[in-house]
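**Student:** the following block contains a protein sequence and its predicted model.
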Amino acid sequence: MNFGVVRDNLPYLLLGAWPDGPLGGAALTLVLSALSGLAAASVGLVLGIALALVRNRWLHAAVLAVLAFFRAIPVLLLIFWVYFLLPVAFGLDVPKLFTVVVALSLVGGAYLAHSVYSGIQSLAAGQWLAAAALGMTRWQVLRLVLLPQALPMMAPSFINQWVSLIKDTSLAYVIGVAELSFVATQVSNRVMVYPAEIFLAVALIYYLFCASLDLGSGWLSRRYAHIPQL
């Protein structure tokens, strides 16, 4: 095997056409996953809290139905819907990067919402009653009592979802976003040989990204494993 082709094209695999052109490659994969991870965390937190606070059974069922919808559809299909359907239906010009971030954050947020809800529900029910006896509203109980305890325990789930998002960014390839898989294919098509070496290098880069986050998830799990429930 000849990994010289990887060495010769490593700057392009890592940064794409930057600084002479737009950012791409592994750097764009990190940017997409970071933006999608932050957006998914926000969506998951809001919808998870909504599940915990909403007492109307029909509204609660509606939130669950929305989450089930986004958990059921493939990310690839959602990317196609956002990128191709919105311009046709509403005449919107949807940027490619925005499309990928929206699709990944909606699907990731739907999964995280259940993690947030489960984390809140795992705490002793007596805390709601005790705080209510002190005159606190449900929102105050959640914000001041429950979330400070639940969020550290949810952190590994958020990191694990980020690992999934890093891998799912490769789906941006289908609409021409120059992330790592896309530029690797460009390199492979240009040199016409050594595809195994090129994609082994790509797999190694993905592994390094995901393994680093996995180590962080394990560290957080050990750090907060001793936290007692009140």
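**Tutor:** That came through fine. Numbers count the residues shown, from 1 in each chain.

**Student:** only C-alpha atoms from now on, for both contacts and neighbour counts.
**Tutor:** Fine.

**Student:** who's in contact with stretch 164-173?
**Tutor:** 29-30, 32-33, 36-37, 75-76, 79, 100, 104, 108, 178-182, 206, 209-210 (C-alpha atoms under 8 Å, 6 or more residues apart in numbering).

**Student:** how does it look with 7 Å?
**Tutor:** 29, 32, 33, 76, 100, 104, 179, 181, 182 (C-alpha atoms under 7 Å, 6 or more residues apart in numbering).

**Student:** all helices for this structure, in order.
**Tutor:** With DSSP state H as the criterion, the chain has helices at 4-15, 25-53, 57-72, 75-80, 86-90, 96-121, 126-133, 138-141, 147-168, 180-191, 195-224.

**Student:** residue 131: which of the contacts of stretch 164-173 is nearest?
**Tutor:** Relative to residue 131, the closest of the contacts of stretch 164-173 is residue 104; by C-alpha to C-alpha it sits at 36.7 Å.

**Student:** how near is that closest one to residue 168?
**Tutor:** 8 Å (C-alpha to C-alpha, to the nearest Å).

**Student:** between those two, tell me which one has more neighbours.
**Tutor:** It is residue 104, of residue 104 and residue 168, that has more neighbours when counted by other C-alpha atoms under 10 Å, with 29 against 17.

**Student:** alongside the first one, take a look at this:
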Amino acid sequence: MGGLDLSFFSWEIVSKFVRQGFIFSLELTAIATVGGIFFGTLLALMRLSGRKLLMMPATFYVNGMRSLPLVMVILGFFLLIPFLIGKPIGAELSAIITFIAFEAAYFSEIMRAGIQSIPRGQVHAGQAVGMTYAQNMKLVILPQAFRNMLPILLTQTIILFQDTSLVYAIGAYDLLKGFTTAGKIYGRPEEAYLLAAVVYFILCFSLSYLVKKLQAKIAIIR
């Protein structure tokens, strides 16, 4: 520890370099979570619809996305889209679109499991009172599925936050990029990466603990 410059661990470093990246990482996590859950739910409903016209493309998309490393998807989208449309769209926007598209595949599997966890008797009860498929899903199945899957959805969101560090590959200014930039400017890369690891650990460990408490509370309610 004698070789470390402890003066690097200061509020000046955080406010000057890290805060901007932290805000973008939070924004990316929030937007990707909301978009991923929305499109993931649609994909789950398509796969459970029983119609091949909907099931096949949804299954192909989900399995295809889940078979690719996220960093490859980030790089592929960032390089391919400007080639197709003829102009760059920016690293931040590219990261947002990529994360929504990628996370939708994972949230889809979570939502599909949540929907299938609801007893079939409730589905039949909704049909018995004259509900359509859409009404049954909206009023009976999905609210219960979201409650059952809430801890898993939040856990996936924590993983998503960790994965935001991969946007360094396209030059987006995220939390890790802030630490890296500070380390380069001050000539202290070891301290920068050490501090980044501590911050990621504290945030993710704290959130994981809260999710575990929530899971226990939901289990008691059941």
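**Tutor:** Nice, I can see it. For clarity, every value in this text was computed on a predicted model and none was experimentally measured.

**Student:** adding distance to residue 174 of structure 1, write the helices of structure 1 out as a markdown table.
**Tutor:** A markdown table is the format used below for the helices of structure 1 (distance: least, C-alpha to C-alpha, whole Å):
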| stretch | distance to residue 174 of structure 1 |
| --- | --- |
| helix 4-15 | 18 |
| helix 25-53 | 14 |
| helix 57-72 | 20 |
| helix 75-80 | 8 |
| helix 86-90 | 17 |
| helix 96-121 | 10 |
| helix 126-133 | 48 |
| helix 138-141 | 42 |
| helix 147-168 | 12 |
| helix 180-191 | 9 |
| helix 195-224 | 17 |
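
**Student:** give the buried residues for stretch 173-188 of structure 1.
**Tutor:** Neighbour counts using 16 or more other C-alpha atoms under 10 Å place 173, 175, 177-185, 187-188 of stretch 173-188 of structure 1 among the buried residues.

**Student:** for stretch 5-19 of structure 2, same thing?
**Tutor:** Buried residues in stretch 5-19 of structure 2 (16+ other C-alpha under 10 Å): 8, 13, 14, 17, 18, 19.

**Student:** can you give me the end-to-end span of that stretch?
**Tutor:** 21 Å.

**Student:** what does that stretch contact?
**Tutor:** With C-alpha under 7 Å, 6+ apart, stretch 5-19 of structure 2 has contacts from 175, 178, 179, 182, 191.

**Student:** repeat that for stretch 37-55 of structure 1.
**Tutor:** Outside stretch 37-55 of structure 1, the residues that touch it by C-alpha under 7 Å, 6+ apart are 60, 105-106, 108-110, 112-114, 116-117, 158, 162.

**Student:** try stretch 149-157 of structure 2
**Tutor:** Contact with stretch 149-157 of structure 2 is made by 33, 110, 114, 208, 211, 214, 215, as judged by C-alpha under 7 Å, 6+ apart.

**Student:** highest neighbour count among those residues?
**Tutor:** Ranking the contacts of stretch 149-157 of structure 2 using other C-alpha under 10 Å puts residue 33 first, with 24 neighbours.

**Student:** now do the same for it: its match in structure 1.
**Tutor:** In structure 1, the residue matched to residue 33 of structure 2 (TM-score structural alignment) is residue 37.

**Student:** what's stretch 89-99 of structure 2 aligned against in structure 1?
**Tutor:** Taking TM-score structural alignment, stretch 89-99 of structure 2 hits residues 94-104 over in structure 1.

**Student:** and the matching stretch, how far out from the chain's middle?
**Tutor:** In this view, stretch 94-104 of structure 1 has its centroid 13 Å away from the chain centroid, taken as C-alpha atoms, centre = their mean, to the nearest Å.

**Student:** for residue 51 of structure 2, see how far away the residue positioned nearest the centre of structure 2 is.
**Tutor:** For structure 2, the residue nearest the mean C-alpha position is residue 160 (3.5 Å; C-alpha atoms, centre = their mean). Going from residue 160 of structure 2 to residue 51 of structure 2 by C-alpha to C-alpha gives 31 Å.

**Student:** circling back: could I get the buried residues of stretch 173-188 of structure 1 as TSV with distance to residue 84 of structure 1?
**Tutor:** Below are these laid out as TSV (distance: C-alpha to C-alpha, whole Å):
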residue	distance to residue 84 of structure 1
173	15
175	10
177	14
178	18
179	20
180	23
181	21
182	19
183	23
184	25
185	23
187	27
188	28
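
**Student:** now, which of these sits nearest residue 145 of structure 1?
**Tutor:** residue 179 (41.5 Å).

**Student:** to which residue of structure 2 is that closest one aligned?
**Tutor:** In structure 2, residue 179 of structure 1 lands on residue 174 (TM-score structural alignment).

**Student:** nearest spatial neighbour of its match, skipping sequence neighbours?
**Tutor:** Counting by C-alpha to C-alpha, 6 or more residues apart in numbering, residue 174 of structure 2 lies nearest to residue 21, which is 3.8 Å off, once chain neighbours are set aside.
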